[in-house]
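A.B. asks: got a structure for you, letters missing:
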């Protein structure tokens, strides 16, 4: 890589780290750049996952006070997304990269719709008496969908944060800042496990991994400071907009 390409990758790592902890579409920024500098798609995907793992970890550390508010849900998110990502990583290495190309954009658009309408729908359900008490524990449906998001996170991951916001938003009655913290933790859990697999069996561009990691660890923490200060309505709008952008780019 040239010096300019190295600086671009470093900046992409920082930007993707910020996106990890805020709107959850980090790969939308970093993955095209890795392909643009000449990495094959599967190598770029695995390299991107390993390089952005520090972003989820530093972002989760930045959200530690929010995560302490819901420790049981945090553990559910860690376990389900970690287990799911094992399947996703295996799919990435075993299947043709184009398998999910036609499905992923529509899946992201659907989850964007869910994120957008979730407050109104939740209020309507409460008025109908469907939920008498605030839901603060992950039920079977939320747990299962968290595993599914983990699978997608291990396979590709672009938009997985948006999906997790939708899953947690419908399954639990929590402040959006806490949901965003749990989303960042989910991304971290999926990336850690997938990265361990990729380190053993995947082809990686190690220089790119190092540059992404360096930028993303700073960006992840910075993003957590930004995310916890954004008004809920603005944050929700940004998440939906970012998800729509991801769906358009991937379609």
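C.D. replies: It's in. Nothing here was measured: the structure is a model prediction, and the numbers come from that model. Numbers count the residues shown, from 1 in each chain.
A.B. asks: rest of the way, CA atoms for contacts and neighbours
C.D. replies: Noted.
A.B. asks: roughly how far apart are residue 190 and residue 137?
C.D. replies: Residue 190 sits 21 Å away from residue 137, going by Cα to Cα, to the nearest Å.
A.B. asks: let's bring in a second one:
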């Protein structure tokens, strides 16, 4: 890894930590950067999951005030995230590497669509205030489990999915749900990451660079990320995501 690549990975981690705390989809920035640095797709994915865990924790700490009073909700949905993350990580390990390389462009494309639709989803959620349930019921548990599988396998925009599901099914403010989202995505990344440590090849130098950058980014996202122009962030994510698709397809 060159010095320039190392700086690029650390900066990508910072951006991802910021955007993950605000809404999600930071993997759409870090994963392509790891590919550009020469890491194989599966190694890049595994290292990315581990490297972004500290950033998710950092963002969750920044949102700690919004977590007050949500212990029961976190335990219930966190269980679904743990189970889903385990299944997703196992799928990544047992399926051929060629299968991952073939599937990921489609997953990135779906994630990009979710990122583009996020403002529309947020508006729809706002109109449902007072029409939802307190805990989300079985539907949210199952949805969180399925999102955990996706997150354990790849993870791009899992935060967008979790926030959309919770916003539709729980009668709660979006800021408090965003705090829950940060915990759930951190849980999925941590669980899958622990499995990867023992069963997959990890590029620890990339993990360390992503971790440092994402920790700083998590604090930025929690403190001033809400003031960043959402359209600019989304545009960067879409451009980088499209570049990743082209890079994978043209290899």
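C.D. replies: Yep, it's here. Quick caveat: nothing in here was measured; it's all calculated off a predicted structure.
A.B. asks: show me the contacts for residue 34 of the first structure.
C.D. replies: Each residue near residue 34 of the first structure by Cα atoms under 8 Å, 6 or more residues apart in numbering is listed here: 9, 44, 48.
A.B. asks: again, 10 Å this time
C.D. replies: Contact analysis of residue 34 of the first structure by Cα atoms under 10 Å, 6 or more residues apart in numbering lists 5, 8-9, 12, 27, 40-41, 43-45, 47-48, 205, 208, 212.
A.B. asks: What about these, which one has the most neighbours?
C.D. replies: Ranked by neighbour count under the definition other Cα atoms under 10 Å, these are headed by residue 212 with 33 neighbours.
A.B. asks: Verify the stated contact: it with residue 33.
C.D. replies: No: with contact taken as Cα atoms under 10 Å, residue 212 of the first structure and residue 33 are classed as non-touching, separated by 11.1 Å.
A.B. asks: okay, and the common contacts of the two?
C.D. replies: Overlap of the contact sets of residue 212 of the first structure and residue 33 (by Cα under 10 Å, 6+ apart) consists of 8-9, 12, 48.
A.B. asks: and which of the residues you listed is nearest to residue 182 of the first structure?
C.D. replies: residue 48 (21.2 Å; Cα to Cα).
A.B. asks: What is the mean deviation of the host helix or strand of residue 19 of the first structure from its aligned residues in the second structure?
C.D. replies: Element membership for residue 19 of the first structure, per DSSP states H and E: helix 3-21. By mean Cα distance after the TM-score superposition for the first structure, the fitted helix 3-21 of the first structure averages 1.3 Å away from its aligned residues in the second structure.
A.B. asks: Can you measure across stretch 119-135 of the second structure, start residue to end residue?
C.D. replies: 24 Å.
A.B. asks: list the buried ones in it?
C.D. replies: Neighbour-count burial for stretch 119-135 of the second structure flags 121, 125, 129, 132, 135 (criterion: 16 or more other Cα atoms under 10 Å).
A.B. asks: now those residues in a markdown table, with distance to residue 197 of the second structure and secondary structure?
C.D. replies: Output for these, formatted as a markdown table (distance: Cα to Cα, whole Å; DSSP: H, G, I helix; E, B strand; the rest coil):
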| residue | distance to residue 197 of the second structure | secondary structure |
| --- | --- | --- |
| 121 | 36 | helix |
| 125 | 38 | helix |
| 129 | 42 | coil |
| 132 | 39 | coil |
| 135 | 34 | coil |
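A.B. asks: Show me the residue at the heart of the first structure, geometrically.
C.D. replies: For the first structure, the residue nearest the mean C-alpha position is residue 161 (3.1 Å; Cα atoms, centre = their mean).
A.B. asks: if we can go back for a sec, who are the packing partners of the helix holding residue 19 of the first structure?
C.D. replies: In terms of contacts (3 or more Cα pairs under 10 Å, 6 or more residues apart in numbering; DSSP states H and E), helix 3-21 of the first structure is packed against helix 26-36, helix 41-62, helix 160-171, helix 176-201, helix 206-227.
A.B. asks: chain center to that helix: distance?
C.D. replies: Average the C-alpha atoms of helix 3-21 of the first structure, do the same for its chain, and the two points are 16 Å apart (Cα atoms, centre = their mean, to the nearest Å).
A.B. asks: Specify the angle between it and helix 160-171 in degrees.
C.D. replies: With axes from the mean of the first three to the mean of the last three Cα atoms, to 10 degrees defining the directions, helix 3-21 of the first structure sits at 0 degrees from helix 160-171.
A.B. asks: closest to residue 247 of the first structure among the shared contacts of residue 212 and residue 33 of the first structure?
C.D. replies: Closest approach to residue 247 of the first structure among these (Cα to Cα): residue 48, at 18.6 Å.
A.B. asks: I'd guessed that closest one sits against residue 203; true?
C.D. replies: No: using Cα under 10 Å, residue 48 of the first structure is not in contact with residue 203; the gap is 11.6 Å.
A.B. asks: Overlap in contacts, the two.
C.D. replies: Common neighbours of residue 48 of the first structure and residue 203 (Cα under 10 Å, 6+ apart) are residue 42.
A.B. asks: Contact partners for residue 49 of the second structure?
C.D. replies: Shown in contact with residue 49 of the second structure (Cα under 10 Å, 6+ apart): 27, 30-31, 43, 151-156, 186, 188-194, 196, 207, 210.
A.B. asks: again, only using 8 Å
C.D. replies: With contacts defined as Cα under 8 Å, 6+ apart, residue 49 of the second structure is in contact with 155, 189-190, 192-193.
A.B. asks: How about residue 145 of the first structure?
C.D. replies: residue 167.
A.B. asks: go again using 10 Å as the cut-off
C.D. replies: By Cα under 10 Å, 6+ apart, the contact set of residue 145 of the first structure is 80-81, 84, 151, 163-164, 166-168, 171.
A.B. asks: Please identify which of those residues is nearest to residue 106 of the first structure.
C.D. replies: Closest to residue 106 of the first structure, out of all of the contacts of residue 145 of the first structure and judged by Cα to Cα, is residue 163, at 11.8 Å.
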